[in-house]
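Q: prediction below, plus the sequence it came from.
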Amino acid sequence: MPDGAAAFVHGDALSSARVDAFLEVVPPRDRETRPESLARAERQRRRWATQVVVADELARRACAERGLKPPEEVRPAQVLAVAEEDVADLGSIVAAVLAHSPAARVLLAELEGEQHVSESAVRDYYDRNRDRFLTHDALRRGVDPFGGPFSGPFDEDGSSSDFLPYADVHEGIAHELRRAAGRRAFFAWLDHARTKVVYADGHEHPGDPSHPDHEHRH
């Protein structure tokens, strides 16, 4: 590994300066006071940041291969906010990648647009998640969406006045399922793309058990 490289990305050296630049706009996650604890936290923060920068580089290459042109990147004074919900759903690395990398966001949108959601999948989601489609009045009355009592029998299309009509929520369900499928495709792409990345010492994945400080958290 040449001096100044954080990793080899498909045979090309990725400069540790890009990791340093990212670290400058990301506040530390830990508030350690003991020197040894602070040093360990900073080592892990660098490994975490390397993963974000590597994913950004991989996304740039994937966009180039697909003929996609991400918007010009403007380096922020502080890293874009990452929603707690995204951290919980995606993990801190992928959530930070999508907040930091225009290329990753463009690629995710492209992958999401490629997903096909069948009518049967939308209907199945509606039928299995009745609790999400109760009307405000039904919620106020404490209607049990899976066991009644309902204000009337189901119609032939499965509707009831206790529930939002299927036609009204169809597009929202399809969008949600397409978004989830796009995220799964993004995860699959990233897992595959990272298989040929080689990391310099001190830049490994923070959960890599080959180094003594390893940990895995969100």
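A: Looks like it arrived, so ask away. Numbers count the residues shown, from 1 in each chain.
Q: okay, CA-based contacts and neighbour counts for the rest of this
A: Noted.
Q: how far is the helix or strand hosting Leu14 from where the chain is centred?
A: Here Leu14, judged by DSSP states H and E, is contained in strand 12-15. Computed by C-alpha atoms, centre = their mean, to the nearest Å, the chain-centroid distance of strand 12-15 equals 24 Å.
Q: what helices and strands are in contact with it?
A: strand 5-9 (3 or more C-alpha pairs under 8 Å, 6 or more residues apart in numbering; DSSP states H and E).
Q: buried sites along the strand it packs on?
A: Ala5, Ala6, Ala7, Phe8, Val9 (16 or more other C-alpha atoms under 10 Å).
Q: presented hereafter is structure B, for comparison with structure A:
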Amino acid sequence: MSAAGQVVARVGGSVITTVELDERLAAIRNGPLGPRLPKDGTPAGVRLRRWVAQLLASEALLLHEAGHSVPSHDGSHPALDRAARALFDRVTADVMVSEAELFRYYRDNLDLWARPERRTVRQAVRNTRAQAAAVRRDDLGAPETLTRGQLSGPFEDAVFGAAPGAWIGPVRTVFGWHVAVLDGVEQGAVLPYDAVRESIHDDLLSAARGQAFDDWLAGRRAALIHLSPGYEHPGDPSLPDAVHRH
């Protein structure tokens, strides 16, 4: 092997060699995850080497497209993060989500915007039914706002079946004998479209921009990255030890 190393990949006008690959692998192995990584020469170690080659090629591609030089061997090139962000912003600047898409998402996912009925009660728990029956309103605890599922069994049914102002109980549960007063009821509702439109827009736009950038990046990788034999993606089905995981 020459001092310059063998070619691992060509990215645009740049060349990544085994020297850069070995230095990045050494930096990774010297990091906190080093002891958990597969050993060199093992099948898993060979796949790790291919993964790191993919990483170096992707970094070089981002910097090439952003007009920067090739990154340092340990991945600490100060321009890499800025290049990735600038490229993302540039490539996705024109991505939009239509009003029709926003409303369709709202309509198809109404359960996401549903607010359950909420009931405010003041309650007390005693060891016996007689003790619970002797509880006065002044003995009840502080107001609690509850939704179905926070209570259980007959006591929950009594609370959610009562009218505002009603005295509830005594009702027995595993915790003892409950009595309560229902102070108020906030009916369940579905938040209106206008109330959630902005959050839907942010979520869908973020997803659309991510997909647009992934598609662009895949195209640029196909056009500009040329890997030497043996450094293909570890999941390439042409490899005898192909393993493809996400």
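A: Perfect, thanks for sending it. Since the model is a prediction, treat every value here as computed from it, not as a measurement.
Q: need the TM-score between these chains.
A: Laid over one another, the chains give 0.63 as their TM-score (TM-score structural alignment, normalised by the length of the first structure), with 168 aligned residues with a C-alpha RMSD of 3.4 Å.
Q: what's the strand holding Leu14 of the first structure aligned against in the second structure?
A: Aligned by TM-score structural alignment, strand 12-15 of the first structure corresponds to residues 14-17 of the second structure.
Q: so how far does the matching stretch sit from its counterpart in the first structure?
A: With mean C-alpha distance after the TM-score superposition for the first structure, stretch 14-17 of the second structure departs from the first structure by a mean of 2.4 Å once superposed.
Q: trace Asp191 of the first structure over to the second structure, please.
A: Under the alignment (TM-score structural alignment), Asp191 of the first structure maps onto Ala218.
Q: neighbours of its match, just the number please.
A: Neighbours of Ala218 of the second structure under the rule other C-alpha atoms under 10 Å: 11.
Q: that one: what secondary structure?
A: Assigned by DSSP: H, G, I helix; E, B strand; the rest coil, the conformation of Ala218 of the second structure is helix.
Q: check the gap between it and Glu20 of the second structure for me.
A: Distance of Ala218 of the second structure to Glu20 of the second structure, computed by C-alpha to C-alpha, to the nearest Å: 23 Å.
Q: before we move on, back to that, residues in contact with the match of strand 12-15 of the first structure?
A: With contact meaning C-alpha atoms under 8 Å, 6 or more residues apart in numbering, stretch 14-17 of the second structure is reached by Ala4, Gly5, Gln6, Val7, Val8, Ala9, Arg10, Leu56, Ala57, Ala60, Val70.
Q: now render those as a markdown table, adding distance to Thr173 of the second structure.
A: As requested, those are arranged in a markdown table below (distance: C-alpha to C-alpha, whole Å):
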| residue | distance to Thr173 of the second structure |
| --- | --- |
| Ala4 | 77 |
| Gly5 | 75 |
| Gln6 | 75 |
| Val7 | 73 |
| Val8 | 70 |
| Ala9 | 69 |
| Arg10 | 71 |
| Leu56 | 63 |
| Ala57 | 64 |
| Ala60 | 65 |
| Val70 | 69 |
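Q: and of these, the nearest to Gly149 of the second structure?
A: Taking C-alpha to C-alpha as the measure, Gly149 of the second structure lies nearest Leu56 of those, at 51.1 Å.
Q: look up which helix or strand the equivalent of that closest one over in the first structure falls in, please.
A: Applying TM-score structural alignment, one finds that Leu56 of the second structure aligns to Val53 in the first structure. Per DSSP H and E, Val53 of the first structure falls inside helix 35-66.
Q: what residues sit buried inside that helix?
A: Buried residues in helix 35-66 of the first structure (16+ other C-alpha under 10 Å): 41-60, 62-63.
Q: try stretch 19-29 of the second structure
A: Neighbour-count burial for stretch 19-29 of the second structure [16+ other C-alpha under 10 Å]: Val19, Glu20, Leu21, Asp22, Arg24, Leu25, Ile28, Arg29.
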